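Asks: what shape does this take:
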Amino acid sequence: MEQLTLTTPALLFSAISLIMLAYTNRFLAYAAVIRNLHDKYLQKNDERLIKQIKNIKQRLYLTRSMQIAGISSLLLCVLTMFLIYIQQNAIAVWIFGLALLLLILSLAFLIIEIQISVKALEHHIYDIENN
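Replies: Just a heads-up that it's a prediction; the model follows:
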């Protein structure tokens, strides 16, 4: 097996940072939508708003899971670098593998969230096409 060096986990820093920025933007967009839906619901108790709120709640929780997995991956990359620094390479390899698995999990949550988002938008498109 190849020797794990400090540069290997460091390569993920920029990728994870960009992913986390995208996740944060999604989270902020959901917060704005939720506030908007809340105001609309207080004005008019519409059943369609309840469905939208349930959908956005599910997507919000997936985004939270994406963020937690991504941040944990970054944290484990830093731990990997520390373990390499103190010459604990065998443990570092396992921790780095776990970091990669968490990154994969984060991206899998993203795929699920995107599928849910598309379905929600399809409902809006259907309403437009049928009016």
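Asks: all contacts plus neighbour counts: C-alpha atoms, from now on.
Replies: Noted.
Asks: so where do the helices sit in the protein?
Replies: Ranges of helices in the chain, per DSSP state H, are 7-43, 47-85, 89-129.
Asks: please give the structure of this sequence too, so both can be compared:
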Amino acid sequence: MSFNLPLLLSKNDLFCPLFALSIAMDITITTPALLFPAISVLFLAYSNRFLAIASRIREQHNLFNKTQSPVAKKQIDSLRLRIRFIVAMQVLGVVGIICCTLAMGLIFYGLQYLGNLTFGFSMVFIVLSLLASISELLLSTKALNIELEDMEAHSS
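Replies: From the prediction side, this is the model:
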């Protein structure tokens, strides 16, 4: 017996694509659990970025106090923005893993629809975290270019 998915939905359900997705998608409790190893590696990378930025801020602080360099000022502004991105990456990742854990609990207690929906939200938060990571990476590249331009200006 096959079901025609559009016939299962009422016209009100057409406004909720997540509902249609939850009917078409059947996940088990192990599906969200698959994300835990990936998320732990992701947080390790995020923590390393944060520690590297903290070290760089201390260096720039000392340089700025000694020289009052405009390049150091540009770097400080860049570092401030990078910290915001790293915090956003971590917060979005934490919310993603909380939703993932909640999805496992909901599926365990037989609330498949809510579990699917929550798992979908966890994926959205993790993707947003990764997008913030890309933004921070691009900003990091700009900061390196500032340093390279300063080195070129002093070598000429």
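Asks: ok, back up a step: wait, which of the helices of structure 1 is closest to Met1 of structure 1?
Replies: Closest to Met1 of structure 1 of those is helix 89-129 (C-alpha to C-alpha; 10.2 Å).
Asks: what sits closest to the residue mapped onto Asn89 of structure 1 from structure 2 if chain neighbours are left out?
Replies: Here Asn89 of structure 1 is matched to Gln112 in structure 2, going by TM-score structural alignment. Counting by C-alpha to C-alpha, 6 or more residues apart in numbering, Gln112 of structure 2 lies nearest to Leu106, which is 6.7 Å off, once chain neighbours are set aside.
Asks: and the one you found, what is it in contact with?
Replies: 112, 114-115 (C-alpha atoms under 8 Å, 6 or more residues apart in numbering).
Asks: what is the nearest of those residues to Arg58 of structure 2?
Replies: Gly115 (44.3 Å).
Asks: related to what we said a few turns ago, highest neighbour count among the contacts of Leu106 of structure 2?
Replies: Greatest neighbour count in those, by other C-alpha atoms under 10 Å, goes to Gly115: 28 neighbours.
Asks: which residue in structure 1 aligns with Ser140 of structure 2?
Replies: Using TM-score structural alignment, the equivalent of Ser140 of structure 2 in structure 1 is Ser117.
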